[in-house]
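Engineer: pasting the structure only:
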């Protein structure tokens, strides 16, 4: 797919076919948030105050983990302004929803709304995009990581999903902190540290064993659920010069009851077309996309998408393919030859290590590294 269109091009053609109410905030989403808030509060109190058998604590932890993740999905929707429009209320509710995941609303809107959505799958500008061969050549750490055999790396990559959202959030704080005005930096830091102070205060109150069930294990579960979606959103798609949601995004399919519990977070292409629209209406958006551009739309079951991620590397080669640098195995991306039902690779004609060395030399020459 080389004929890219910006998301506004699609939105302009589709908007006349959508009801006006689809572009209004849906405050009723807060009832779901209230239900999860009560579950989280009740679960933490039960673990903290009662001397339950570890099996019961484990079951409560699972419920807490699912609730942490679901609140994060709602917080994502709130901070896009699709639930309430009043800025201070939007940020307050978003902060509460993201509290278990320890992500502040001001940082999230800068990182996710203003940067990721504007520059989706741009090699340099998208903070969530995976590296290209050029970026690999610049990073000694990445070159070391990609010397690890692919099966081992894939195992650890999937295991790391249990902490990745938390780790990436901290990384984004360092990445974007200087972009905030001086008067906002204190707010960003306060929004980051307050949730952590709350959870560490809980640790001090109830001790390690109960804290493991009340917060840490649920956080790992929530990370795994959230990253299960996020890892499939774009990582099988190509890097693109134009922010084209039908080229750079993937919607996954999950059982209907899961969509209900997760606020339709699986509709990711739809979200990138209409980020300011409540996800309540994304099934309708999907219907129109599949009628208007059926050959451009990418969707697959969540399990199949995760399996495809396991079988493919995460370094981009010439933007439209994925490469395993050590062996020189090259895989397609969605819209560029990747068949999730039968994932195969082609052999790079030139030696992969030689190519990486060449890219390193090109980067050094361009950046002046090594000059006196």
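Structural biologist: Cool, the structure landed. Keep in mind the model is a prediction, meaning the values are calculated, not measured.
Engineer: For the rest of this, base every contact and every neighbour count on C-alpha atoms.
Structural biologist: Fine.
Engineer: doesn't residue 190 fall inside a helix?
Structural biologist: Yes: assessed by DSSP: H, G, I helix; E, B strand; the rest coil, residue 190 belongs to a helix.
Engineer: Please report the distance of it from residue 76.
Structural biologist: Here residue 190 is placed at a distance of 19 Å from residue 76 (C-alpha to C-alpha, to the nearest Å).
Engineer: more crowded one of those two?
Structural biologist: residue 76 (22 against 12; other C-alpha atoms under 10 Å).
Engineer: which SSE is that one in?
Structural biologist: When secondary structure is defined using DSSP states H and E, the element that contains residue 76 is helix 54-78.
Engineer: do residue 300 as well
Structural biologist: strand 299-301.
Engineer: What of residue 125?
Structural biologist: Of the helices and strands defined by DSSP H and E, none includes residue 125.
Engineer: take a look at this one as well, against the first:
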């Protein structure tokens, strides 16, 4: 829990920062960047499927499965930017492209994910309101441990050791949640999403089980989907896990709520590409519609502004961020040990 007693909560603080960011032009669209990025990512994804067809009945397909897992996650990063309206000016175009590459391309429900992710952005790391820290299997706070029952309680005891193995199931969790959302009456475009998801899974399993014998096909699917889930989970875990968990008792203004619950990850261009530039999580949470290539430019402005206000701004290396997240999970499960 954040120490709210020592924090200033002046609502104008974010407005002053926003003016600096706006004056620097960092909220302007980057159409050329996204045209190139989307072309490269889609070319890589389609190219992996062409390679799959060319390799045929061979255990070398496991290398293709690994590469396809990486390409699938990179498409997910672009879909994330589309969901935040970073790419196109209009919602309609963003939705059309998002539905195509999300539902049909990688089998993830566009409407369901956007709704869930927007709830996360509104209340990051909030014990009751952020769906990303809801106690589904992993528990994130000692209070959740006390309330846990069944599988979450069993896992929580040693959940730091379970965390990465469980990520191999993350892609399946996302697929299943996407399909379930199609049957929810509150889901927009659910007929369209249902048709696109059905087309994705029909094409995916149809191609894999046509080209490969059943045993090899099953291993290919497990490797592809397992790595896809680990990659996505390993990208999002450094951003908030191990940071303060907020409750209803915490009364923070927008700037502090976003900064104090987020963590940036250092590492240069390689980490930027590998994490879809979500390693600038503080800047992304403050300005979710900022095009991702501008986040690096916004960082020194935000970091200095937080220093001037005396607001804690955390930035660490990739492996150190995993260490912080895993230590937090281990400490949360301590009462059960």
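Structural biologist: Nice, thanks for sending it over. Since the structure is predicted, the reported quantities are computational estimates derived from the model, not experimental observations.
Engineer: Could I get the TM-score for this pair?
Structural biologist: Aligned and superposed, the two chains score 0.80 in TM-score terms (TM-score structural alignment, normalised by the length of the second structure); 315 aligned residues with a C-alpha RMSD of 3.1 Å.
Engineer: if we can go back for a sec, the strand holding residue 300 of the first structure corresponds to what range in the second structure?
Structural biologist: Aligned by TM-score structural alignment, strand 299-301 of the first structure corresponds to residues 315-317 of the second structure.
Engineer: For the aligned residue in the first structure for residue 206 of the second structure, the count of nearby residues, please.
Structural biologist: When the first structure is aligned by TM-score structural alignment, residue 206 of the second structure is paired with residue 201. Look at residue 201 of the first structure: counted by other C-alpha under 10 Å, it has 12 neighbours.
Engineer: is it fair to say residue 201 of the first structure lies in a strand?
Structural biologist: No: counting by three-state DSSP, residue 201 of the first structure is located in no strand; its state is helix.
Engineer: quick one: it from residue 195 of the first structure, how far?
Structural biologist: Between residue 201 of the first structure and residue 195 of the first structure the computed distance is 10 Å (C-alpha to C-alpha).
Engineer: What is the corresponding segment of the first structure for stretch 89-99 of the second structure?
Structural biologist: For stretch 89-99 of the second structure, the matching stretch in the first structure spans residues 85-95, with TM-score structural alignment as the criterion.
Engineer: Mind listing what's buried along the match of strand 299-301 of the first structure?
Structural biologist: With burial defined by 16 or more other C-alpha atoms under 10 Å, the residues of stretch 315-317 of the second structure counted as buried are 315, 316.
Engineer: average gap between that stretch and the first structure?
Structural biologist: With mean C-alpha distance after the TM-score superposition for the first structure, stretch 315-317 of the second structure departs from the first structure by a mean of 1.0 Å once superposed.
Engineer: For that stretch, give me every contacting residue.
Structural biologist: For stretch 315-317 of the second structure, the external contacting residues (C-alpha atoms under 8 Å, 6 or more residues apart in numbering) are 263, 264, 265, 266, 267.
Engineer: Can you point out the buried residues in the helix holding residue 76 of the first structure?
Structural biologist: Judged by neighbour count using 16+ other C-alpha under 10 Å, the buried positions of helix 54-78 of the first structure are 57-58, 60-78.
Engineer: and if you look at stretch 226-236 of the first structure?
Structural biologist: By neighbour count with 16+ other C-alpha under 10 Å, stretch 226-236 of the first structure contains the buried residues 226, 227, 228, 229, 230, 231, 232, 233, 234, 235, 236.
Engineer: Leaving out the residues flanking it, which one is nearest to the second one?
Structural biologist: Spatial nearest neighbour of residue 227 of the first structure, chain neighbours left out: residue 161 (5.8 Å); criterion: C-alpha to C-alpha, 6 or more residues apart in numbering.
Engineer: What's the match for that neighbour in the second structure?
Structural biologist: Looking across to the second structure (by TM-score structural alignment), residue 161 of the first structure lines up with residue 167.
Engineer: Who are the contact partners of that match?
Structural biologist: Contacts for residue 167 of the second structure (C-alpha under 8 Å, 6+ apart) come out as 226, 229, 230, 233.
Engineer: ok so, going back, in helices, which of the buried residues of stretch 226-236 of the first structure fall?
Structural biologist: Secondary structure from DSSP state H places 226, 227, 228, 229, 230, 231, 232, 233 of those in helices.
Engineer: Closest one of those to residue 259 of the first structure?
Structural biologist: The nearest member of these to residue 259 of the first structure, counting by C-alpha to C-alpha, is residue 229 at 11.7 Å.
Engineer: so how far is residue 297 of the second structure from the equivalent of the closest one over in the second structure?
Structural biologist: Matched to the second structure by TM-score structural alignment, residue 229 of the first structure sits across from residue 235. For residue 235 of the second structure, the distance to residue 297 of the second structure equals 21 Å [C-alpha to C-alpha].
Engineer: Contacts only, for the residue nearest the centre of the second structure.
Structural biologist: Among the residues of the second structure, the one closest to the centroid is residue 236, at 4.6 Å (C-alpha atoms, centre = their mean). By C-alpha under 8 Å, 6+ apart, the residues touching residue 236 of the second structure are residue 278.
Engineer: surely residue 254 of the second structure meets residue 15?
Structural biologist: No: in this structure, residue 254 of the second structure is not within contact of residue 15 by C-alpha atoms under 8 Å, at 9.9 Å.
Engineer: hang on, the earlier thing: mind checking which of the contacts of stretch 315-317 of the second structure are buried?
Structural biologist: The buried subset of the contacts of stretch 315-317 of the second structure - by 16+ other C-alpha under 10 Å - is 263, 264, 265, 266.
Engineer: How many residues are close by the equivalent of residue 54 of the second structure over in the first structure?
Structural biologist: Following TM-score structural alignment, the counterpart assigned to residue 54 of the second structure within the first structure is residue 49. Residue 49 of the first structure has 10 neighbouring residues, counting by other C-alpha under 10 Å.
Engineer: Then residue 100 of the second structure?
Structural biologist: Neighbour number of residue 100 of the second structure under other C-alpha under 10 Å is 18.
Engineer: Give the helix, strand or coil label for it.
Structural biologist: Each residue gets one of three states, and residue 100 of the second structure gets helix by three-state DSSP.
Engineer: which residues sit in contact with residue 174 of the second structure?
Structural biologist: When the contact criterion is C-alpha under 8 Å, 6+ apart, the partners of residue 174 of the second structure are residue 108.
Engineer: so it is in which element?
Structural biologist: Counting by DSSP H and E, the element that carries residue 174 of the second structure is helix 170-182.
Engineer: mean shift between that helix and the first structure?
Structural biologist: Superposed on the first structure, helix 170-182 of the second structure shows a mean distance to its aligned partners of 4.8 Å (mean C-alpha distance after the TM-score superposition for the first structure).
Engineer: what comes up buried for that helix?
Structural biologist: 170, 171, 172, 174, 175, 178, 179, 181, 182.
Engineer: of the residues you listed, closest to residue 43 of the second structure?
Structural biologist: Nearest to residue 43 of the second structure among these is residue 171, at 21.7 Å by C-alpha to C-alpha.
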